[in-house]
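Chemist: A predicted structure for the sequence below; I have some questions about it.
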Amino acid sequence: MSIRRLAATAVALLALAVLAGCGGGAPPPQRARVDVTLLDDGGAEVDLRAAGRLSSDAEARALTRRIAQELFPKTEKIRVSTRKGRGVPFNRAEVDRAYRTGRKASLRIDASGALRRLSAKGFEDTAMRLRVPPVPTTVRAHGDPTGRRAWRLREDVPAPVLAVEMRPRPARWYGAMALPALGALGVALGFFARRRVLALPAAVLAVAAAVLAVVLAAGRQGANLGVAGLLSGTALKLASVAPLTALPLGLPAAMLLGTVLFRRLAGPRPLAEHEARPRDTGVFW
């Protein structure tokens, strides 16, 4: 057999093997993903990412609405829209009053209805994720406390029945608001105090407040006010941002400390014959 005929035979066998591999075996299971997010103000969002079995965007939006109704059957208003995340379209259902806010906010989420809806559309394996506000929360699955926030929805596995209990602590927001207050005090003393013994520690205090605002996640403490039912809407958004004002206050304090350090490293400035060092020892001298 010539080399050309041998090469042609090998290519033909390889093509047959590839075709057999593509056509054989069971088709891959249809997968979907459902993200359930509880909002600070008592609302919720249900995101559905599904493809393969749905013929149009309208059908996908209708399925998203039905799933949201199954997860939150007591809600009266649901808005569904198509969005894009990382270039991939998905559908979001915005649920009003998914739970009642208060000192102890609780709700029950039964995923069995959502599983039936997805199975009827041919989705055999669905990942469901739960996100809760950043407040002290206990999640129970089938009556037992659990730290899980993700589950698989399959026909051969019972769908999770979740009991979510949130215990907001508004005092944490008030504590976080102490950080911008300390930052403002530190900047004021750092720039206007006549004595370095006051100005430098005050500037350090402002920088420390800015660092603590990041470490302690001060911007997330506003969720305690929303879940407790004390604020909502624009007022809640402003309250969530307010503790983060410690960050811009720390910037001028850091520049002030950097200036002092540079002058220390550069050495004392020579005085002219007619110039005398003033008695006050502010940081700029």
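Modeler: Right, received. Where do you want to start?

Chemist: hey, let's count contacts and neighbours off CA atoms from now on
Modeler: Fine.

Chemist: what strand or helix carries Gly258?
Modeler: Element membership for Gly258 (DSSP states H and E) is helix 246-266.

Chemist: would you mind listing the buried residues in that helix?
Modeler: Along helix 246-266, these residues count as buried under the neighbour rule (16 or more other CA atoms under 10 Å): Ala246, Leu247, Leu249, Gly250, Leu251, Pro252, Ala253, Ala254, Leu256, Leu257, Val260.

Chemist: quick one, helices of the stretch 101-250 of the chain?
Modeler: Counting by DSSP state H, counting those that start in this stretch, one finds helices in the stretch 101-250 of the chain at the ranges 112-120, 170-176, 178-192, 196-215, 223-227, 233-241, 246-266.

Chemist: what packs against the last one?
Modeler: In this case it means helix 246-266. Under the contact criterion of 3 or more CA pairs under 8 Å, 6 or more residues apart in numbering; DSSP states H and E, helix 246-266 touches helix 178-192, helix 196-215.

Chemist: out of these, which gets nearest to Gln30?
Modeler: Among the helices and strands packed on helix 246-266, helix 196-215 comes nearest to Gln30, with 41.4 Å by CA to CA.

Chemist: and the closest one with helix 178-192, angle?
Modeler: If you take axes from the mean of the first three to the mean of the last three CA atoms, to 10 degrees, helix 196-215 sits at 150 degrees to helix 178-192.

Chemist: list the contacts of helix 196-215.
Modeler: 176, 179-180, 182-187, 189-193, 218-219, 243-244, 246-251, 253-254, 256-257, 281-283 (CA atoms under 8 Å, 6 or more residues apart in numbering).

Chemist: can I get the helices of the stretch 101-250 of the chain in JSON lines with distance to Leu13?
Modeler: Formatted as JSON lines, the helices of the stretch 101-250 of the chain follow (distance: least, CA to CA, whole Å):
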{"stretch": "helix 112-120", "distance to Leu13": "40"}
{"stretch": "helix 170-176", "distance to Leu13": "70"}
{"stretch": "helix 178-192", "distance to Leu13": "72"}
{"stretch": "helix 196-215", "distance to Leu13": "62"}
{"stretch": "helix 223-227", "distance to Leu13": "64"}
{"stretch": "helix 233-241", "distance to Leu13": "65"}
{"stretch": "helix 246-266", "distance to Leu13": "67"}
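
Chemist: comparison target below:
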Amino acid sequence: MTLLVLAVLAVLAGCGGAAPPREQRSRMEVVLLAGGGAHVDLYAAGRLRSDAEVRALAQRIIRALFPGTGSVRVRTGKGRGAPFARAEIDRAYRTGRRPFLRIDTSAAARELAARGFDDTLMKLRLPPVSATAGPDKSGNRLWHLRKGVPAPVIQIGMRPEPERWYGVMALPVLGALGVALAFFVRRRALAAPAAGLAVAAALLALPLGAGRRGADLGVAGLLGGRALDVASVAPLTALPLGMPAAMLLGAMAVRSLRGPGARHGHEAPPRDTGVFW
């Protein structure tokens, strides 16, 4: 009886009676940059034997997504503990007033399917400007590249507004003006509102997206490279300007509560430098 059971098991194993292997999946992020470039992050190490194979596949995918691209830079990285390969190109779309880009993912889907990845989740990330990308049934700019299913053709339109950068650049200007007046004027009635102006400019910097408005300049083709990097962080200088202004307001509040104050007449001028009352 034991020999019979063993024989049956051997026959089942030889005929593929074991459970089929689980379907392997991969994911990738396609990121368009404000300066016209792009990079693809590929998380597909499960079916590949080495980092070199992952990098080679990432290079083929980015060339499939952006045909006619020039040189591709590829490296291996690790994000949130998961290794990935990043392929970067300098020119994925033409910047301008209304950039438009069409991404056909069918060639990339074939490359992935040829390596055993029959279901790949693709995430698209765009610069922080007004933009549309479709068709997008998920509403989250997510697509599945599945074997045997028509791959999506994504049409992207961007509408940069460079004037928004000029608007947020007013924040550090107002902050610097407020700090200068608060520290060097001779009247507390003017110094306090000036310090409050600097603090308000610092508090508004983050809600207004001061650090993201440089993307409008890059997508519009007005700036690129190092100049774009500087322009992107310039509006954020309103933040450190708010710190000394807040300290000055605190010092003025403590002095008004504890120290003697003159209710009428002119205040005495500052003793030495004119800084702090």
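Modeler: Perfect, I can see it now. Computed from a prediction, not measured in an experiment: that's the story for all the values here.

Chemist: what's the closest of the buried residues of helix 246-266 of the first structure to Leu231 of the first structure?
Modeler: Ala246 (21.5 Å).

Chemist: tell me which residue of the second structure matches up with the closest one.
Modeler: Counting by TM-score structural alignment, Ala246 of the first structure corresponds to Ala238 in the second structure.

Chemist: neighbours of Leu39 of the first structure, just the number please.
Modeler: Residues lying near Leu39 of the first structure (other CA atoms under 10 Å) number 21.

Chemist: what do we get in the second structure for it?
Modeler: Match for Leu39 of the first structure (TM-score structural alignment): Leu33.

Chemist: how far is the helix holding Gly258 of the first structure from where the chain is centred?
Modeler: How far helix 246-266 of the first structure lies from its chain's middle: 32 Å, per CA atoms, centre = their mean, to the nearest Å.

Chemist: what residues does it touch?
Modeler: Helix 246-266 of the first structure has contacts (CA under 8 Å, 6+ apart) with 179-181, 183-184, 186-187, 190-191, 200, 203-204, 206-211, 213, 283-284.

Chemist: what do you get if the cut-off is 6 Å, keeping everything else the same?
Modeler: Leu179, Pro180, Gly183, Val187, Ala203, Ala206, Val207, Ala210 (CA atoms under 6 Å, 6 or more residues apart in numbering).

Chemist: spit out the contact partners of Ala45 of the second structure.
Modeler: Counting by CA under 6 Å, 6+ apart, Ala45 of the second structure makes contact with nothing.

Chemist: how many neighbours does the residue mapped onto Ala193 of the first structure from the second structure have?
Modeler: Under the alignment (TM-score structural alignment), Ala193 of the first structure maps onto Val185 of the second structure. Val185 of the second structure: 18 surrounding residues under other CA under 10 Å.

Chemist: now the closest residue to Val185 of the second structure other than its chain neighbours: how far from Gly259 of the second structure?
Modeler: In space, and not counting its chain neighbours, Val185 of the second structure is closest to Ala191: 6.2 Å by CA to CA, 6 or more residues apart in numbering. Noted for Ala191 of the second structure: a distance of 17 Å to Gly259 of the second structure, by CA to CA, to the nearest Å.

Chemist: of these two, who's got more company?
Modeler: Higher neighbour count among Ala191 of the second structure and Gly259: Ala191, with 25 against 10, using other CA under 10 Å.

Chemist: how close does the nearest residue to the match of Leu39 of the first structure once chain neighbours are set aside get to Gly178 of the second structure?
Modeler: Nearest residue to Leu33 of the second structure, sequence neighbours excluded (CA to CA, 6+ apart): Pro127, at 5.8 Å. To Gly178 of the second structure, Pro127 of the second structure is 32 Å away according to CA to CA.

Chemist: of these two, who's got more company?
Modeler: Higher neighbour count among Pro127 of the second structure and Gly178: Gly178, with 26 against 21, using other CA under 10 Å.

Chemist: ok, now which ones touch the more buried one?
Modeler: Ala194, Ala195, Leu197, Ala198.

Chemist: excluding its backbone neighbours, what's nearest it?
Modeler: Leaving aside its sequence neighbours, Gly178 of the second structure sits nearest to Ala194 (CA to CA, 6+ apart; 4.3 Å).

Chemist: quick one: map that neighbour onto the first structure.
Modeler: For Ala194 of the second structure, the residue aligned by TM-score structural alignment is Ala202.

Chemist: what's Arg226 of the second structure aligned with over in the first structure?
Modeler: For Arg226 of the second structure, the residue aligned by TM-score structural alignment is Thr234.

Chemist: its match and Val241 of the first structure, how far apart?
Modeler: Separation of Thr234 of the first structure from Val241 of the first structure (CA to CA): 11 Å.
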